[in-house]
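Trainee: just to be clear, the model below is a prediction. Sequence and coordinates:
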Amino acid sequence: MRKIFSLSLVAAVLATVVAAQAPATAGPAEDAFFTPPDPLPAGAPGDVVRVRASEAGAITSTVRAWQVMYHSTGALGQRNVVTGMILIPRSVDPATAPIVSFASGTYGPAFRCAPSEMERIGASYEQPAINDMLRAGYAVVMTDYEGYHPDPKTTYITGRSEGHAVIDIVRAAQRMPETGLSRDAEVVFRGYSQGGGASLWAAQLQPGYAPELNLVGAVGGGVPADLVQVSLQLDGKLGFGFLAYSLIGLDNAYPELDLENYLNETGRTEFARMQREACTLELLLDYRGKRLSEYTTSSPVLTPPWLARVQENKLGGTAVRVPVHQYHGTRDDVVDFAQHKALRDTYCKAGVTVDWKTYDTDHITGVYLGNAGAAAFIADRFAGRPATSNC
């Protein structure tokens, strides 16, 4: 029965992702909204560069929605601009609405895969979680992360870049006159998989980067906390496309890594195609079972420059100051369970208030199975109930 349940959810995910591929030729390829201004205008992190009203798929009639471009900060501390989506239920007073910065999971490197575009056309595979939060009366803000523009250079799985983007879209939403959101609103960061890592990076960075935010909690499910341990489970397996995308993301964030220098002819062709064309469906299906040795002349992952940057992107170096809900499937076949459990233990030793939950399930099923626990944790934080730890 458990296997049937899991397979049905996998089918549901793939059906949603297939729907996301359908409008590929009608996607944002010619949409100048996503093109960063050159040169970048002056602005502090969170300042709005441009904004436009948007649809939001099947929920358009129940929310006010905007796509926004805002200032943020890259992995090396450089100024950048990032796009994203802001959703506010029409049924709530925005002046009193709490805010969830929802860090999306993996949508893929191609420009058309930007999470805000998937939300706009109604093709987000995380829509059940988004709908739950909107029904609860929360404003939901969703970053695209760095690099979704016509010449995509996404910095996938790069902690500081993603954490800054998760934080700064809250600032952008609060600074937009159109939203009516309060700068004193209570805030929670939430995400799963890539988004779980981004959420916890945001929580670690927030005290020094955005101390003005009224952060009350963070949620991270299926978290890739230690990229070395995660990568060991991906080569030659279901999630190889995520490993390849991780190399691309790190290379985009840190130019000195020079990924192309390690690629053979097949690797150059396929990695370039991945950046142009691949969303989640292609990452899962086109690259399933592939090995890094098929695409490289020598492996970059054990060289000193790569090891140093990977180490920089290991979570746990800073204690989170707000309560944290972490969860993971014990049979996760994409993101190693043990390395997230190790992060939980690190946080516990550092005195973080951790609510830890495990599920007897795989990675894709965990996208959905953890929603109820995450929703209950967020509701408690916004209600001001005391947080408990099961360290």
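Mentor: Ah, there it is.
Trainee: CA atoms for contacts and neighbours, from now on please.
Mentor: Noted.
Trainee: name the element the residue nearest to residue 287 when sequence neighbours are not counted belongs to?
Mentor: Leaving aside its sequence neighbours, residue 287 sits nearest to residue 241 (CA to CA, 6 or more residues apart in numbering; 5.1 Å). Using DSSP states H and E, residue 241 sits in helix 240-253.
Trainee: check which helices and strands that helix sits against.
Mentor: Secondary-structure packing of helix 240-253 (3 or more CA pairs under 8 Å, 6 or more residues apart in numbering; DSSP states H and E): helix 265-277, helix 280-285.
Trainee: return the most buried member of the ones you listed.
Mentor: helix 280-285 (a mean of 19; mean count of other CA atoms under 10 Å).
Trainee: identify the residues contacting that helix?
Mentor: 14, 17-18, 106-108, 238-242 (CA atoms under 8 Å, 6 or more residues apart in numbering).
Trainee: re the thing from before, closest to residue 3 out of the helices and strands packed on helix 240-253?
Mentor: With CA to CA as the criterion, residue 3 lies closest to helix 280-285 of the helices and strands packed on helix 240-253, at 18.9 Å.
Trainee: helix or strand right after the closest one?
Mentor: That would be, after helix 280-285 and using DSSP H and E, helix 304-312.
Trainee: just the angle for that following helix relative to helix 240-253, thanks.
Mentor: 100 degrees (axes from the mean of the first three to the mean of the last three CA atoms, to 10 degrees).
Trainee: now helix 304-312: buried residues?
Mentor: 306, 309-310, 312 (16 or more other CA atoms under 10 Å).
Trainee: mind putting those residues in TSV, distance to residue 319 included?
Mentor: Output for these, formatted as TSV (distance: CA to CA, whole Å):
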residue	distance to residue 319
306	25
309	20
310	19
312	15
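Trainee: secondary structure class for residue 216?
Mentor: strand (DSSP: H, G, I helix; E, B strand; the rest coil).
Trainee: close enough to count as contact, it and residue 322?
Mentor: Yes: in terms of CA atoms under 8 Å, residue 216 counts as a neighbour of residue 322; the distance is 5.8 Å.
Trainee: pasting the second one now:
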Amino acid sequence: MINLYRIAFAVLVTIAGMGPVTAKPVSPLDVFYTVRAEDLAGAPGTLIRLAPIDILSVYRAKAYRILYVSRNLKGEKIGVSGMMVVSTLPGRGATRPVVAWAHATTGIAHKCAPSRRSDPLAIPGIKDMIAGGYTVVATDYPGLGTPGPVPYLIGLGEAQSVLDSVKAIRSLPEAQAGDAFVLWGHSQGGHAVLFAASLAKTYAADLKLLGVAAAAPATNLAALLHADVNTIPGRILAAMTLLSWSRNFGFPLDGLLTEDTVEVMEHIDKTCIDSLSGKLDALSAEQDLGAKYLNYDPGSRQPWRGLLADNNPFYGLITVPAFIAQGADDTLVRPEVTTGFVDSLCRSDKSVRYVTMPRVDHGAIADKSAAQAVAWMDERFRGVRAVNSCPR
């Protein structure tokens, strides 16, 4: 195992030998997220390093930061960070069930990685999963924590990082991880796990996916863009999406954005929204984004129209049971959009448990539905036949 403090000391010695510099001192945490060429020698899904997280909010569990090999959209190997929580309660055998968590939007800046937060374990249902003896792995996604553009609402980039996180922990004695796993995500993370479910059979053939659970997943992106374009949060998320797609695919934003929009987008690009203060900062920056912050509807022209279609989760490739939760008061991921996706799953003869919760908004749906989601996951691990709420 790599000694982070030794690496940090070596880096500081190297800097000291170069003469006076104005750079900030290198911390062990910064060193942890540093990806060198030699770190990428292994195949995607190879663990690079891990480090314990000393945190008091977790009872009867151990937590770790992890860094592992994955792929970017070009197929090149990259480093991706995340975290792992392992229950210390007795398991059900030689190995533990694994849940792969995919987080909701935190931003598209390098500093917005959940594993960098002061409390990185704010995973809905984590206490129930610890009580169940699970191992939970949670990717940051590429570009959050580690270098590179963030594949925000780009299904392939998100899905690969989720599945590779499950592969990475299997080599760890600390994880006690079996090959059976369930996917669980919220909002952007719901989008990620639905894509991961559709990719798992080919990308992670050595693993056994038992089900996918998603709270308010982003599905029909064009419909959500149209529905949310007149709301402050909707325009912020649209700005993040367009910036991410432009960076990842090389399509210029010239012509699509008004001149006033560019400066505001640059501010949003540096703002994390995983905390209340971050949300307020982003909302303050967005006040300059008027209703005419785009020169035209991205869904009306290429390449944006094609990207919106290509990054809709495809229900036809999901072969495992699904649990979908939706808040009735969600004004960001609209209930009618999620219901439309569930209807598509049902028409394709999938097993779906669809839970709608009155008076629950977008931010609360993952926490509110977590107990039901974990109970549903537990049934998958115990081999109970999934109850299908699709109309016969």
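Mentor: Done, it's in. Keep in mind that this is a model prediction, so the values were computed, not measured.
Trainee: how alike are these chains, TM-score-wise?
Mentor: The TM-score (TM-score structural alignment, normalised by the length of structure 1) is 0.83; 360 aligned residues with a CA RMSD of 2.8 Å.
Trainee: what's residue 170 of structure 2 aligned with over in structure 1?
Mentor: In structure 1, the residue paired with residue 170 of structure 2 is residue 174, using TM-score structural alignment.
Trainee: name the element its match belongs to?
Mentor: helix 159-175.
Trainee: mind giving me the packing neighbours of that helix?
Mentor: Helix 159-175 of structure 1 packs on strand 63-73, strand 79-89, strand 99-103, strand 139-143, helix 194-209, going by 3+ CA pairs under 8 Å, 6+ apart.
Trainee: tabulate the helices and strands packed on helix 240-253 of structure 1 (JSON lines), appending distance to residue 77 of structure 1.
Mentor: Output for these, formatted as JSON lines (distance: least, CA to CA, whole Å):
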{"stretch": "helix 265-277", "distance to residue 77 of structure 1": "24"}
{"stretch": "helix 280-285", "distance to residue 77 of structure 1": "29"}
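Trainee: and those: which comes nearest residue 181 of structure 1?
Mentor: The nearest among these, by CA to CA, is helix 280-285 at 32.4 Å.
Trainee: quick one: distance of that closest one to the chain centre.
Mentor: 17 Å (CA atoms, centre = their mean, to the nearest Å).
Trainee: contacts for stretch 288-303 of structure 2, please.
Mentor: 222, 229-230, 235, 251, 255-258, 260-261, 264, 304-305, 308.
Trainee: go again using 6 Å as the cut-off
Mentor: Contact with stretch 288-303 of structure 2 is made by 256-258, 261, 304-305, as judged by CA atoms under 6 Å, 6 or more residues apart in numbering.
Trainee: quick one: which of the residues you listed is nearest residue 287 of structure 2?
Mentor: residue 261 (10.5 Å).
Trainee: once you drop chain neighbours, what's closest to the counterpart of the closest one in structure 1?
Mentor: Alignment note (TM-score structural alignment): residue 261 of structure 2 maps to residue 267 of structure 1. Spatial nearest neighbour of residue 267 of structure 1, excluding adjacent residues (CA to CA, 6+ apart): residue 295 at 4.0 Å.
Trainee: what of residue 242 of structure 1?
Mentor: In space, residue 242 of structure 1 is closest to residue 283, 6.4 Å off (CA to CA, 6+ apart).
Trainee: how much space between residue 241 of structure 1 and residue 155 of structure 1?
Mentor: 15 Å (CA to CA, to the nearest Å).
Trainee: revised request: answer the last question for residue 283 of structure 1.
Mentor: Relative to residue 155 of structure 1, and taking CA to CA, residue 283 of structure 1 is found at 16 Å.
Trainee: what's the answer for residue 140 of structure 1, then?
Mentor: Applying CA to CA to residue 140 of structure 1 and residue 155 of structure 1 gives a distance of 23 Å.
Trainee: ok, the counterpart of residue 140 of structure 2 in structure 1 - how many residues close by?
Mentor: Residue 140 of structure 2 maps onto residue 144 in structure 1, with residues paired by TM-score structural alignment. Neighbourhood size, residue 144 of structure 1 [other CA atoms under 10 Å]: 25.
Trainee: go ahead and confirm residue 144 of structure 1 touches residue 84.
Mentor: Yes: the pair residue 144 of structure 1 / residue 84 is scored as a contact, 4.8 Å apart, by CA atoms under 6 Å.
Trainee: a strand runs through residue 120 of structure 2, doesn't it?
Mentor: No: counting by three-state DSSP, residue 120 of structure 2 is not part of a strand but coil.
Trainee: that one and residue 64 of structure 2: what is the separation?
Mentor: 10 Å.
Trainee: for residue 187 of structure 2, same thing?
Mentor: In terms of CA to CA, residue 187 of structure 2 sits 24 Å off from residue 64 of structure 2.
Trainee: now do residue 281 of structure 2 against residue 233 of structure 2, distance only.
Mentor: Residue 281 of structure 2 is 12 Å from residue 233 of structure 2, by CA to CA.
Trainee: same check on residue 108 of structure 2?
Mentor: 15 Å.
Trainee: what's the answer for residue 33 of structure 2, then?
Mentor: 30 Å.
Trainee: the more surrounded of these two?
Mentor: residue 33 (21 against 17).
Trainee: show me the contacts for that one.
Mentor: residue 146.
Trainee: over to residue 146 of structure 2?
Mentor: Here residue 146 of structure 2 is in contact with residue 33 (CA under 6 Å, 6+ apart).
Trainee: mind running it again at 7 Å?
Mentor: Going by CA atoms under 7 Å, 6 or more residues apart in numbering, residue 146 of structure 2 touches 33-34, 79-81, 110.
Trainee: report the two of these separated the most.
Mentor: Pairwise over the contacts of residue 146 of structure 2, using CA to CA, the maximum falls at 79 and 110, 13.0 Å.
Trainee: between these two, tell me which one has more neighbours.
Mentor: residue 79 (30 against 20).
Trainee: skipping adjacent residues, who's closest to the more buried one in space?
Mentor: residue 69 (4.8 Å).
Trainee: corresponding residue for that neighbour in structure 1?
Mentor: When structure 1 is aligned by TM-score structural alignment, residue 69 of structure 2 is paired with residue 71.
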